[in-house]
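Undergrad: The sequence and its predicted three-dimensional model are supplied below.
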Amino acid sequence: MRFRLFLLSAAASCAAFHVAGVLTARPIWRYAEVLSIGLLLACALVSRSPSSRWALGTALAVVLVDAVRTTPVPPDRSDYGWMAFGPGPQPEAPSALEFALSLCWPSLTAVLVLLVAWRRGGWQRRTVAPGVVGAALIIGYATVRIVSIRHAVVAEPPRGAGTDVAELTTAVSMAVLPPLALGIAALALASALAGHGRWLASSGATLLALLALPLMDTCIGMVPMPLSAGSDTAVFAWYAITPTLSMPQPVPALTAVVELTGYLLLVAGLTTSSRREGALPASA
């Protein structure tokens, strides 16, 4: 028990270092996020809880791989100096859908793995109903964003000149699909865990569902469109909180807080024994 608390506390401390680095756009320690997820993985593996350790371990391993892949590049002062540009093919930029998948696949995969493990025996009306309401709100936000962008382009021809409205609407709709899938899957997981009496883990899954909202605005921002189109409905965009010189990335920092806190609560809630009958996950 003490070792488990030590691992959770150390993971939370590393997560705080990572969030501080995101907030200031200057990583305090490059491997803070990697170590935080690694400590959570270790906590899941050493736990003696009767819960499905393979599912939690697999889910965190996926997140750990992405954390390693996205480790901040160390600053190299030797790169400063003159830079010459010559003729040549321009690198192909990823589409908004590809960008959305690259952002959402770790969390979405982790949630789906846990959902497969805990899918049986946890569906109860009192726990499913809030999940349905939450899913409706996430779908509603995505719909409002798509409709507002389309309306902004159609209503102001000068700003939308040269823009194919149908293609733009399709691109925005495709960009919101991965975050939308993450939000709905996380709410389903939260309902299943609550049905098993895993309320702490359920709150962590709910935070991962909330993560879909800022990710949705980030993915929409990758779609080429007229400036400020539909920006009045972007509640979770990067400029929702005014950046400052000392805190240039407040919204990404809050997004990191929500994500890492969600993983922390999932691990804390799934590595403790539950006395409730039927708390064990279904075998896949």
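TA: That came through fine. Numbering: from 1, shown residues only.

Undergrad: CA atoms for contacts and neighbours, from now on please.
TA: Fine.

Undergrad: name the element A175 belongs to?
TA: Following DSSP states H and E, one finds A175 within helix 165-195.

Undergrad: T143: what's it in contact with?
TA: Going by CA atoms under 8 Å, 6 or more residues apart in numbering, T143 touches no other residue.

Undergrad: Run the angle between the helix or strand hosting it and helix 165-195 for me.
TA: For T143, the host element (DSSP H and E) is helix 125-155. Interaxial angle of helix 125-155 relative to helix 165-195 (axes from the mean of the first three to the mean of the last three CA atoms, to 10 degrees): 170 degrees.

Undergrad: List the buried residues of helix 125-155.
TA: 127-128, 131, 134-135, 138-139, 141-142, 145-150, 152-154 (16 or more other CA atoms under 10 Å).

Undergrad: okay, now S274: neighbour count?
TA: Using other CA atoms under 10 Å, S274 has 17 neighbouring residues.

Undergrad: Tell me which other helices or strands the helix or strand L213 falls within touches.
TA: For L213, the host element (DSSP H and E) is helix 199-220. Helix 199-220 sits against helix 96-117, helix 165-195, helix 250-270, with contacts defined as 3 or more CA pairs under 8 Å, 6 or more residues apart in numbering; DSSP states H and E.

Undergrad: Other residues contacting the last one?
TA: Put plainly, it is helix 250-270. Applying CA under 8 Å, 6+ apart, the contact partners of helix 250-270 are 8, 11-12, 15, 19-20, 22-23, 40, 43-44, 49, 51, 56, 198-208, 210-211, 214, 236-243.

Undergrad: which of these count as buried?
TA: By 16+ other CA under 10 Å, these give 8, 11-12, 15, 19-20, 22-23, 40, 43-44, 51, 56, 198-208, 210-211, 214, 236-238 as buried.

Undergrad: which helices and strands sit right next to the helix holding A175?
TA: helix 96-117, helix 125-155, helix 199-220.

Undergrad: Put this next to the previous one:
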Amino acid sequence: MRPVRPGPPLLIGAVAFAGLHAAGVLVAQPVWRYAEVLSLGLLLAYALVSGVPAPRWAVPAALTVLLLDAVRTTPPAPGTERHVLMIERGADLDVPSGFESGLTLCWASLTAVAVLLTVWRRDGWHRRVTAGAAVAALLVAGYAVVRVVDIWLAVRAEPRPYLHGTDSADPVIAVGLAVLPPLALGLTALALATALAGHGRRLASAGAVLLAVVALPYLDASIGAVPLPLYAADRTAMFAGNAITPTLSLPRPVPALTVAVELAAYLLLVVGLTGSRRPTRAVTTEPAG
């Protein structure tokens, strides 16, 4: 009887628990509060038993960062109260809090992508792939610029003092700081996708592209964490929480879709990077003649 390899069951379990976690986000009620933790834990185990490329610490280190963040953000047990920091609308706006809110959302994914990029960035740059990534990077950066400029124009055009006398420059600065971590995630993920494609890791490259897509709703969520007047908050938002109309039965479709795409990105990255002991050197073609 052929022995069962441990890799496929671990991967199937990771996919199943990722689906449970996304379903819990969709209905705003965790199906099982440890679903995300177990999904990433099984994915880490899958990477270890399937063989990771050299340096062998890179993929486990990236997954460990994600796992620690999942543990940190585990939903509270039923019946317990979570301390929530309330921002008073009439208080002075703490400018660094915009950056902190964005960093809280995506520090783990940004760190994981940066770790992988340091390993795969060498000899992985092809002109055609790099050109496509540059166009995508312009779109991501352009969306961030449009959001910040639109909010600045809206606040500037409002004749009333913002937040009971607070200088209108403060929210614009806060928004500009808030978009920096998601923007860094999007650009770094695109750089990783380019490097992986150059090494022939197309499945992993697709996962990195998905992470760049995830950066867009993170960007809008970061802006949403900054206190803004209603007329300025969502005029140009394309990936905010109300981009898909919530219902009573499905109150959080956009966050659930974001979580599903993000976990799918991690799955593709790990599956695309396992099974080889070292990065594949990019193949270059010599010019004829």
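TA: Received it, and whenever you're ready, just let me know what you need. Note that this is a predicted model, so its numbers are computed, not measured.

Undergrad: contacting residues around the aligned partner of A188 of structure 1 in structure 2?
TA: Aligning on TM-score structural alignment places A188 of structure 1 opposite A191 in structure 2. Neighbour list for A191 of structure 2: L117, A133 [criterion: CA under 8 Å, 6+ apart].

Undergrad: same thing with L39 of structure 1?
TA: Counting by CA under 8 Å, 6+ apart, L39 of structure 1 has contacts L7, L8, A10, A11.

Undergrad: Apply 6 Å and report the result again.
TA: L7, A11 (CA atoms under 6 Å, 6 or more residues apart in numbering).

Undergrad: what helix or strand is it on?
TA: Using DSSP H and E, L39 of structure 1 falls within helix 32-46.

Undergrad: Same check on D69 of structure 2?
TA: Going by DSSP H and E, D69 of structure 2 is part of helix 58-72.

Undergrad: Give me the buried stretch members for that helix, please.
TA: A58, V59, P60, A61, A62, L63, T64, V65, L66, L67, D69, A70.

Undergrad: Which position in structure 1 pairs with the last one?
TA: By TM-score structural alignment, A70 of structure 2 lines up with A67 in structure 1.

Undergrad: And its match, how close does it get to T255 of structure 1?
TA: Distance, A67 of structure 1 to T255 of structure 1, by CA to CA, to the nearest Å: 15 Å.

Undergrad: what does Y31 of structure 1 give?
TA: From Y31 of structure 1 to T255 of structure 1 the distance is 18 Å (CA to CA).

Undergrad: cool, and L112 of structure 1?
TA: 20 Å.

Undergrad: Report the contact partners of the aligned partner of D150 of structure 2 in structure 1.
TA: D150 of structure 2 maps onto S148 in structure 1 when the alignment is built from TM-score structural alignment. Contacts here follow CA under 6 Å, 6+ apart; on that basis S148 of structure 1 touches G230.

Undergrad: what about V176 of structure 1, how many neighbours?
TA: Neighbours of V176 of structure 1 (other CA under 10 Å): 27.

Undergrad: so what corresponds to it in structure 2?
TA: Alignment note (TM-score structural alignment): V176 of structure 1 maps to V179 of structure 2.

Undergrad: Need the nearest residue in space to that match, chain neighbours excluded.
TA: Leaving aside its chain neighbours, V179 of structure 2 sits nearest to L219 (5.4 Å; criterion: CA to CA, 6 or more residues apart in numbering).

Undergrad: go on, L227 of structure 1?
TA: Going by CA to CA, 6+ apart, L227 of structure 1 has R159 as its nearest residue, at 7.7 Å.

Undergrad: what's the distance between the closest residue to A279 of structure 1 other than its chain neighbours and F99 of structure 1?
TA: Closest residue to A279 of structure 1 apart from its sequence neighbours, by CA to CA, 6+ apart: H196 at 4.7 Å. As judged by CA to CA, H196 of structure 1 and F99 of structure 1 stand 35 Å apart.

Undergrad: Of the two, which one has the most company?
TA: For H196 of structure 1 and F99, the more surrounded residue by other CA under 10 Å is H196, and the numbers stand at 25 against 18.

Undergrad: can you count the residues close to P6 of structure 2?
TA: When neighbours are defined as other CA under 10 Å, P6 of structure 2 has 12 of them.

Undergrad: That one maps to what in structure 1?
TA: Matched across to structure 1, P6 of structure 2 falls on F3, judged by TM-score structural alignment.

Undergrad: check contacts around its match.
TA: Applying CA under 6 Å, 6+ apart, no residues contact F3 of structure 1.

Undergrad: rerun that using 10 Å as the cut-off
TA: Going by CA atoms under 10 Å, 6 or more residues apart in numbering, F3 of structure 1 touches S9, C43, V46, S47.

Undergrad: Compare those with structure 2 and list the overlap.
TA: On the basis of both residues aligned by TM-score structural alignment, their matches' CA atoms under 10 Å, what survives of the contacts of F3 of structure 1 in structure 2 is C43, V46, S47.
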